[in-house]
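# Predicted model, plus sequence, below.
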Amino acid sequence: MKLVGISGALIGAKTAKIVNEVLNRAKEKNPGLDIELVDLRDYQIEFVDGRPLESYNDDTKNVVEKILEADFFVIGTPVYQASITGALKNLFDHLPTTVFETKVVGFVSTAGSNHHSLVAENQLRPILSFFKALVASKNVFVSNDSFNRENEIINEDVNRRLSELAEELLFLQGKLKG
């Protein structure tokens, strides 16, 4: 069983940190789990322009393939201008519409202020529904004040909620594969 985390940030480290926390907490609960972080900072994903996937660069094809091969997901996005990142939306545009069909997907989001706490809920959930995902209910928003200067999570409530999301993803995926 493979859990893939996708960090939709091109700058900063907080979103990748949060996604990786969920991956690692799931791995702690299920040591046989295969986990992988796809951090968009590490790839040059080309903009969608209508070509077939085979004609895009290797990074684009490799990331899409990693997603197609995964069993379930945790997706992270920072909130920029009251929205998910364009890089994450561009990645979604590369994917077939059935990519998440009957697959469990949870999400996390980060932002500088609590005013953006519902952005992922209002924007990611409809996108994931379009892709026919089974969306987790214990998704997590994390504001910048939950981190210290070294980008370590200092908010115990956030730590608890990240663990609960990891547990829910494992539970739902286990029931699905039953």
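Received, thanks. Numbers count the residues shown, from 1 in each chain.

# going forward, measure contacts between C-alpha atoms and count neighbours the same way
OK.

# Count the neighbours of Thr98 for me.
13 (other CA atoms under 10 Å).

# Can you name the residues that contact it?
Going by CA atoms under 8 Å, 6 or more residues apart in numbering, Thr98 touches 131-132.

# Leu88 sits in which helix or strand?
Secondary structure from DSSP states H and E places Leu88 in helix 86-94.

# same question, Phe73
Here Phe73 is assigned to strand 72-78, by DSSP H and E.

# could you pull out the helices for this structure?
With DSSP state H as the definition, the chain shows helices at residue ranges 14-29, 58-69, 86-94, 119-130, 156-177.

# just so I know, which of these lies nearest Met1?
With CA to CA as the measure, helix 156-177 is the member of those nearest Met1 (9.1 Å).

# Find the residue at the geometric middle of the chain.
Per CA atoms, centre = their mean, the C-alpha nearest to the average position across the chain is that of Ile75, at 0.9 Å.

# right, so the helices of the chain: which one is the most enclosed?
helix 14-29 (a mean of 22; mean count of other CA atoms under 10 Å).

# how far away is Lys14 from Leu68?
The span separating Lys14 from Leu68 equals 25 Å under the rule CA to CA, to the nearest Å.

# An error on my part: the question was meant for Val99.
Val99 sits 6 Å away from Leu68 when distances are taken as CA to CA.

# same deal with Val22?
The gap separating Val22 from Leu68 is 20 Å, by CA to CA.

# Below is an additional structure, to be compared with the one above:
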Amino acid sequence: MKLVVVSAGLSVPSSTRLLADRLAEAVRVAVVGKEPDEPVETEIIELRDHAKDIANTFVTGFPPPKLEEVLEHVTRADGLIAVTPIFSASYSGLFKSFFDVLDQDALTGKPVLIAATGGSPRHSLALEHALRPLFAYLRAVVVPTGVYAASEDWGGEGAADGPLASRMSRAAGELASLTCGTGSRPGPPRDAFEEVVPFAEQLAALRGEE
């Protein structure tokens, strides 16, 4: 199983990357629990490292080689975890820009776990009114449980086995069920040009009809 994790955290270290790492590990544990012989290959993509390339792609229309490779990894993944900080009650601009330059068919049928971080629990609904509609538009299969982590979720007693840990475990189990289920993994997008008939053959066919 190829699991790709997209993190839109801006600082180093960041709570967004921390949540991304925790979710990736939770999914790995859930997959092993369902399919003990299933190896899980995890790749973490830090969008902050590709911010300039993402911006340039908007201008030129063509992603640079490094960004193109990242986009390909997301497209080929069996499952995706997408984590963003919440700014002004929505996903970050960097997060949205990345999925804007991704091919519109890349996530079709792909299992996706959505997650976000923020300073206040008041922003938790951003998962439902911002992230879920975005991935529904991209025709991804979004797991029922979204994971939001406020600053207060990381400290104090019960952080390791409290509500946040419970949400992560439940969401990870849902993603594992989709990626390990029979026939659930999406195949690579079909190349629209694979079946194009060369012009010379089309012309020969027309002449033959005449």
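Cool, got the structure. None of these values were measured; they are calculated from a predicted model.

# What about Ala55 of structure 2, how many residues nearby?
Neighbours of Ala55 of structure 2 under the rule other CA under 10 Å: 16.

# sorry, that was for Pro31 of structure 1
11.

# ok, now which ones touch it?
Residues in contact with Pro31 of structure 1 (CA under 8 Å, 6+ apart): none are found.

# If we use 10 Å, what do you get?
Residues counted as contacts of Pro31 of structure 1 (CA atoms under 10 Å, 6 or more residues apart in numbering) are 24-25.

# Equivalent analysis for Leu40 of structure 1, please.
Contact partners of Leu40 of structure 1, counting by CA under 10 Å, 6+ apart, are 6-11, 16, 59, 63, 87-88, 91.

# Ala149 of structure 2 contacts Pro121, doesn't it?
Yes: shown here, Ala149 of structure 2 and Pro121 form a contact pair, counting by CA atoms under 10 Å, at 7.7 Å.

# and those two? which has more neighbours close in?
Neighbours were tallied for Ala149 of structure 2 and for Pro121 using other CA under 10 Å; the higher tally belongs to Ala149 (25 against 14).

# which one in structure 1 is aligned with that one?
The alignment partner of Ala149 of structure 2 in structure 1, by TM-score structural alignment, is Val142.

# Would you check how far apart the closest residue in space to that match that isn't next to it in sequence and Gly76 of structure 1 are?
Once flanking residues are discounted, Val142 of structure 1 sits nearest to Thr110: 4.8 Å by CA to CA, 6 or more residues apart in numbering. Using CA to CA, we find Thr110 of structure 1 at a distance of 8 Å from Gly76 of structure 1.

# now do Asp42 of structure 1
Shown here: Asp42 of structure 1 relative to Gly76 of structure 1, a distance of 15 Å by CA to CA.

# cool, Leu37 of structure 1 as well?
In this view, Leu37 of structure 1 and Gly76 of structure 1 are 11 Å apart by CA to CA.

# Common neighbours of these two, please.
Going by CA under 10 Å, 6+ apart, residues that sit against Leu37 of structure 1 and also against Gly76 are 5-7, 16-17, 19-20.

# Nearest to Arg161 of structure 1 among the residues you listed?
Among the shared contacts of Leu37 and Gly76 of structure 1, and counting by CA to CA, the member closest to Arg161 of structure 1 is Val19, at 12.5 Å.

# hang on, isn't that closest one packed against Phe107?
Yes: in this structure Val19 of structure 1 lies within contact range of Phe107 using CA under 10 Å: 8.3 Å.

# shared neighbours of the two, anything?
In terms of CA under 10 Å, 6+ apart, Val19 of structure 1 and Phe107 are both contacted by the residues 5-7, 73-77.

# Next, format those as JSON lines and append distance to Leu124 of structure 1.
Rendered in JSON lines, the data for the shared contacts of Val19 and Phe107 of structure 1 read as follows (distance: CA to CA, whole Å):
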{"residue": "Gly5", "distance to Leu124 of structure 1": "15"}
{"residue": "Ile6", "distance to Leu124 of structure 1": "13"}
{"residue": "Ser7", "distance to Leu124 of structure 1": "13"}
{"residue": "Phe73", "distance to Leu124 of structure 1": "13"}
{"residue": "Val74", "distance to Leu124 of structure 1": "12"}
{"residue": "Ile75", "distance to Leu124 of structure 1": "9"}
{"residue": "Gly76", "distance to Leu124 of structure 1": "10"}
{"residue": "Thr77", "distance to Leu124 of structure 1": "9"}
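
# Please list all residues in contact with Thr77 of structure 1.
Taking CA under 10 Å, 6+ apart as the definition, contacts of Thr77 of structure 1 comprise 6-10, 14-16, 18-19, 83-88, 107-111, 119-120, 124, 141.

# got the contact list for the counterpart of Ala166 of structure 1 in structure 2?
Under the alignment (TM-score structural alignment), Ala166 of structure 1 pairs with Ala172 of structure 2. Ala172 of structure 2 makes contact with 22-31, 81, 113, 143, 145-147, 166, 178, according to CA under 10 Å, 6+ apart.

# rerun that using 6 Å as the cut-off
Taking CA atoms under 6 Å, 6 or more residues apart in numbering as the contact definition, Ala172 of structure 2 lies against 26-27.

# Roughly how far does it sit from Phe199 of structure 2?
Noted for Ala172 of structure 2: a distance of 49 Å to Phe199 of structure 2, by CA to CA.
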